[in-house]
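Participant: Let me see the structure of the following:
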Amino acid sequence: MTLSTELSTDLFIGGKSVAASDGSRFDVIDPATGQSIATVADASVADAIAAVDAADNAAPGWAALAPRQRAEILRRAFELMTERAEEFAQLITRENGKALPDARGEVAYAAEFFRWYSEEASRITGSVATAPNGANRILVVREPVGICVLVTPWNFPAAMATRKIGPALAAGCTVVLKPASDTPLTALAMAALLDEAGVPPGVVNVIPGRRSGAIVSAMLHDPRVRKLSFTGSTEVGRLLLRESADHIVNTSMELGGNAPFLVFADADLDAALDGAMIAKMRNAGEACTAANRIYVEASVAPEFSRRLAERMAALVLGPGLEDGVQVGPLVNQDAVDKVSQLVSDAVDNGARVLLGGQVPERAGFYYEPTVLVDVDPESALLREEIFGPVAPIVTFQTEDEAVRLANATEYGLVSYVYTGDLARGLRVSERLESGMVGLNRGLVSDPAAPFGGVKQSGIGREGGHEGVLDYTESKYIAVAW
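Facilitator: As a prediction, the model looks like this:
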């Protein structure tokens, strides 16, 4: 998949590649070098409405298609993505910066959403029951919610798209995908793949654009749009919820996280370190599920901290496409500046640097893998998403203290718990205020499981059977026979 010959960098509307209506384009930057690798059409409000028009025109035919036919198209998309996994991985690394092994893992995960929802397409069932008074039957059917606006982030440009497109198409919905402007190329490649898989024109439309607020707002105020699925920051999620209120648009929100990683003294430290490396360093820490706050029982904290620093020191930092690189650059300069500020603030408030803590002198947007100890529990580093390769460690004495520290946040996406006591593990898991828990496991994401948070980490679930139900409406029919 070479950018110059195979991948269109125009908008994808109604099954065709089209230029932005006003001719605007923007650069896509390689985080490893800071240099432009492509220019992409910059969608306007007019383009967004054209995409809604295309989705509206395609909606009746797609909804009427037999579930098995929709399933076969999604299955073909899975097969094509699997066949072209390496091309997709390299494209993701070029525009996102993540190390190639991480990109390969993302592609495999992303493809699985097409396979899972190809299987779920024919399992969207209703129900029939007798009314309690016996007067009639209660017939409940599930119908497609309608035209969906999908807004995806830059950190997983393939997986966040397939996690929304898969269930939407399985349910019989048509979609307009607005990808992050840092990573539009993967989304455009996805559009071409779905077209090849047999998705009819207008069912999937992709509109990259820098004018995100204006174009998403315009779509949310079009009465034909009935669903918004957004993955991104809590701050932007709040704004989109307000926008969605004007037309009472059905919303799914996968928002920010501030994941605690709890290590009790009875845990298998080798397993806990393995889990910490996955939960913290997958995608160089640029994940809403990343371990943001590491709480370790005081008696084992020195050993855990030392060994974590040793493991992180062994990681190879560099351009994601280079052999052997395990930690690529962050996505842009703003990301580097934010991480630097959070670390500096923590150090100013008494944190001690065991490893890293610096921006290396090289082209691109890099930050060194970093381990901090003696972190003030009130520091900004523990209140905000780090979104970088920084592991702050705080000690605790008791189970109650660990739970209190873990829950002391407005977020509630995922938590991690390591302990050798199963009863304690389940007890603590129930007490943690998060939508997901990794119990003695540093990775929770699975296409077959419901992914989502509580508190200000979101509304609704993606993945699993719940994920497809989020793209349906229940219709109740009262009938007697």
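Participant: Please make it C-alpha for all contacts and neighbour counts, starting now.
Facilitator: Will do.
Participant: Identify the residues contacting the residue nearest the centre of the chain.
Facilitator: Nearest to the mean C-alpha position of the chain, counting by CA atoms, centre = their mean, stands Met160 at 4.7 Å. Met160 is in contact with Ala110, Thr152, Pro153, Thr231, counting by CA atoms under 8 Å, 6 or more residues apart in numbering.
Participant: Same check on Glu86?
Facilitator: Shown in contact with Glu86 (CA under 8 Å, 6+ apart): Arg104.
Participant: sec struct for it, please.
Facilitator: Secondary structure for Glu86, judged by DSSP: H, G, I helix; E, B strand; the rest coil, is helix.
Participant: Also Tyr476?
Facilitator: Classification of Tyr476 by three-state DSSP places it in strand.
Participant: Check Arg142 too.
Facilitator: Strictly by three-state DSSP, Arg142 counts as strand.
Participant: coming back round to it: mind putting the contacts of Met160 into TSV with secondary structure and distance to Val468?
Facilitator: Output for the contacts of Met160, formatted as TSV (DSSP: H, G, I helix; E, B strand; the rest coil; distance: CA to CA, whole Å):
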residue	secondary structure	distance to Val468
Ala110	helix	16
Thr152	coil	17
Pro153	coil	20
Thr231	strand	16
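Participant: Double-check that the residue nearest to the centre of the chain belongs to a helix.
Facilitator: Yes: checked against three-state DSSP, Met160 lies within a helix.
Participant: quick one: which of the contacts of Met160 is most hemmed in?
Facilitator: Thr152 (28 neighbours; other CA atoms under 10 Å).
Participant: The structure of the following sequence is requested for comparison with the preceding one:
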Amino acid sequence: MNHYSPISEISFDQNRLPTDLFIGGTWRPGGSGARIDVIDPSTGKPIAAVADASVEDALDAVSAASEAMPAWAATPPRQRSEILRRCFELMMDRQTMLAELISLENGKSLSDAKGEVAYAAEFFRWFAEEAVRLNGELYHAPSDANRIIVQYQPIGVSVLVTPWNFPAAMATRKIAPALAAGCTVVLKPATETPLTAYALAEIYREAGVPDGVVNVYTTSKSGATVSAMLHDPRVRKLSFTGSTEVGRKLLREAADTVVSCSMELGGNAPFVVFDDADIEAALDGAMIAKMRNGGEACTAANRFYVQRGVHQAFADGLAARMASLKVGKGYLASTQCGPLINPDAVERIGGLVDDAVERGATALTGGKAQPGEGFYFAPTVLSQVDGSARIMNEEIFGPVAPIAIFDSEDEAVRMANATEYGLMAYVYTTDLGRGLRVSERIEAGMIGLNRGLVSDPAAPFGGVKQSGLGREGSHHGIREFTEAKYIAASW
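Facilitator: Sure, this is the predicted structure:
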């Protein structure tokens, strides 16, 4: 349990938060006895200390998941479905508490955090319905030599590695389909935001998830613990959300034992605005696409390409809206833009902005870190940004919108595709034919056509190129945690 001074703006008892490892249905300290401080990015001060797992602890979690696997896989789909539905209901019953907790350890605005809880919970409702619809196939071989029977069976013990930016949703987006398919899991959340993962573990237990089916551990030795699990023959699945750089390393590790991998990696989303776009609608969408979670999202609009005829109107409008945002502690109701996750993020984004300005960009608003306690960077709009600037070629992960000009449709597509990433893209135009044509030409797994928000548990989430492998959500998501078994039969 936590023993730090409580924060008055938070309504729940912060000293009752679970902070130990959750393995085999029990809470226990890490084998080393060491703890990891969790920092409130709004103040820069510690709010809790969680257990620091060793390699042995991680392998104990694998053992717990392996022991629970046969019984959970044999549990009737309807029973698994009802447990998942109960997880959804409990999360929504505690939406305010969970949102405050997310804001406390992550820094995002309370309104964003409430939205995340609703989104995260929806994965349990969606996959509660998918659990009873994991249908097989039966058909004749073309030669008529035999029947082809296909069953979808749980793939096995699954290791889930999640980031800090959506501490609830990135976990439930993996846990829900895994459990629906009949798999057991070991979750390693980011050490920046572990409290949400542990709070959710208590909810899973209350909802009826059996001991060992979901295990959660935090560690300062991420590389060593994940590597040990990937080299354990009992582990058959890795689902990772994080940077492309780390994803490449994990793919190399997983190759040693041929572990199935789902990878949701980095993004560099273009936001394309044509001359015929509804500018007010485009500005509305831009604020959602850029500023959801303060820009700390892989789906965030990263590069703004605006056709010359509307460039000035769009740039001025976006600058006005960004300048008006209320920046403050994430858990205050008045806050519209909270802090970044840590001081390194502030320094990195400051370097990206400085590089763009040195290359000729103009800061229409913001452009600097904000002084005082906490890790804040002012909402920023840069115009006339050169394509060679680092900010147009690296994932920003913060409240900065760089804008460049284009003239033709072909040029817009070329600029949008000039990246190794291909997760998300946004297109604004009132010409439906152009919108669909451009959407087909842009190399991305997801397109927001005249929409600034695309994520939905019922839709396949994922990217192309170096933005990832596989899909999460929709009926595709549960298939990621299954193996197709073919049975040849004649009768």
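Participant: what residue of the second structure matches up with the residue nearest to the centre of the first structure?
Facilitator: Under the alignment (TM-score structural alignment), Met160 of the first structure maps onto Met170 of the second structure.
Participant: Tell me how far its match lies from Phe127 of the second structure.
Facilitator: As judged by CA to CA, to the nearest Å, Met170 of the second structure and Phe127 of the second structure stand 15 Å apart.
Participant: In three-state terms, label the alignment partner in the second structure of Pro132 of the first structure for me.
Facilitator: In the second structure, the residue paired with Pro132 of the first structure according to TM-score structural alignment is Pro142. Pro142 of the second structure falls in the coil class when you classify it by three-state DSSP.
Participant: contacting residues for Pro142 of the second structure?
Facilitator: By CA under 8 Å, 6+ apart, the contact set of Pro142 of the second structure is empty.
Participant: Over to Val417 of the first structure?
Facilitator: Counting by CA under 8 Å, 6+ apart, Val417 of the first structure has contacts Phe261, Leu262, Val263, Phe264, Gly425, Val428, Ser429, Val437, Gly438, Leu439, Asn440, Arg441.
Participant: do the same with Ala187 of the first structure
Facilitator: Pro157, Ala158, Ala161, Pro179, Val206.
Participant: between the residues you listed, which is closest to Ser379 of the first structure?
Facilitator: When the contacts of Ala187 of the first structure are compared for distance to Ser379 of the first structure (CA to CA), Pro157 wins out at 30.7 Å.
Participant: that's a strand at that closest one, yeah?
Facilitator: No: applying three-state DSSP, one finds Pro157 of the first structure to be coil, outside a strand.
Participant: one step back: which of the contacts of Ala187 of the first structure also appear as contacts in the second structure?
Facilitator: Contacts conserved in the second structure for the contacts of Ala187 of the first structure, using both residues aligned by TM-score structural alignment, their matches' CA atoms under 8 Å: Pro157, Ala158, Ala161, Pro179, Val206.
Participant: in the stretch 251-400 of the second structure, which spans are strands?
Facilitator: With DSSP state E, counting those that start in this stretch, the ranges of strands along the stretch 251-400 of the second structure come out as 260-264, 269-273, 301-307, 362-365, 380-383, 400-406.
Participant: Of the contacts of Val417 of the first structure, which pair is most distant in space?
Facilitator: Distance extremes for these: the farthest pair is Phe264 and Val437 at 15.3 Å, using CA to CA.
Participant: Look at the two and report which has more neighbours.
Facilitator: Using other CA under 10 Å as the criterion, Phe264 of the first structure and Val437 rank with Phe264 on top: 27 against 24.
Participant: The more buried one corresponds to which position in the second structure?
Facilitator: Under the pairing rule here (TM-score structural alignment), the equivalent of Phe264 of the first structure within the second structure is Phe274.
Participant: contacting residues for its match?
Facilitator: Shown in contact with Phe274 of the second structure (CA under 8 Å, 6+ apart): Val306, Gln307, Val310, Tyr428, Thr429.
Participant: Roughly how far does it sit from Ile405 of the second structure?
Facilitator: For Phe274 of the second structure, the distance to Ile405 of the second structure equals 10 Å [CA to CA].
Participant: for Asp144 of the second structure, same thing?
Facilitator: Counting by CA to CA - Asp144 of the second structure and Ile405 of the second structure are separated by 60 Å.
Participant: Neighbour count for the two, which is higher?
Facilitator: Ile405 (23 against 10).
Participant: Let me see the contact set for the counterpart of the more buried one in the first structure.
Facilitator: The alignment partner of Ile405 of the second structure in the first structure, by TM-score structural alignment, is Thr395. With contacts defined as CA under 8 Å, 6+ apart, the neighbours of Thr395 of the first structure are Tyr295, Val296, Glu297, Ala298, Ala301, Asp374.
Participant: Quick check: the counterpart of Ala180 of the second structure in the first structure vs Ala267 of the first structure, distance?
Facilitator: Residue pairing (TM-score structural alignment): Ala180 of the second structure is matched to Ala170 of the first structure. Distance, Ala170 of the first structure to Ala267 of the first structure, using CA to CA: 42 Å.
Participant: For Pro270 of the second structure, list the residues it contacts.
Facilitator: Neighbouring residues of Pro270 of the second structure by CA under 8 Å, 6+ apart: Ala301, Asn302, Arg303, Phe304, Tyr305, Ala416, Met424, Ala425, Tyr426.
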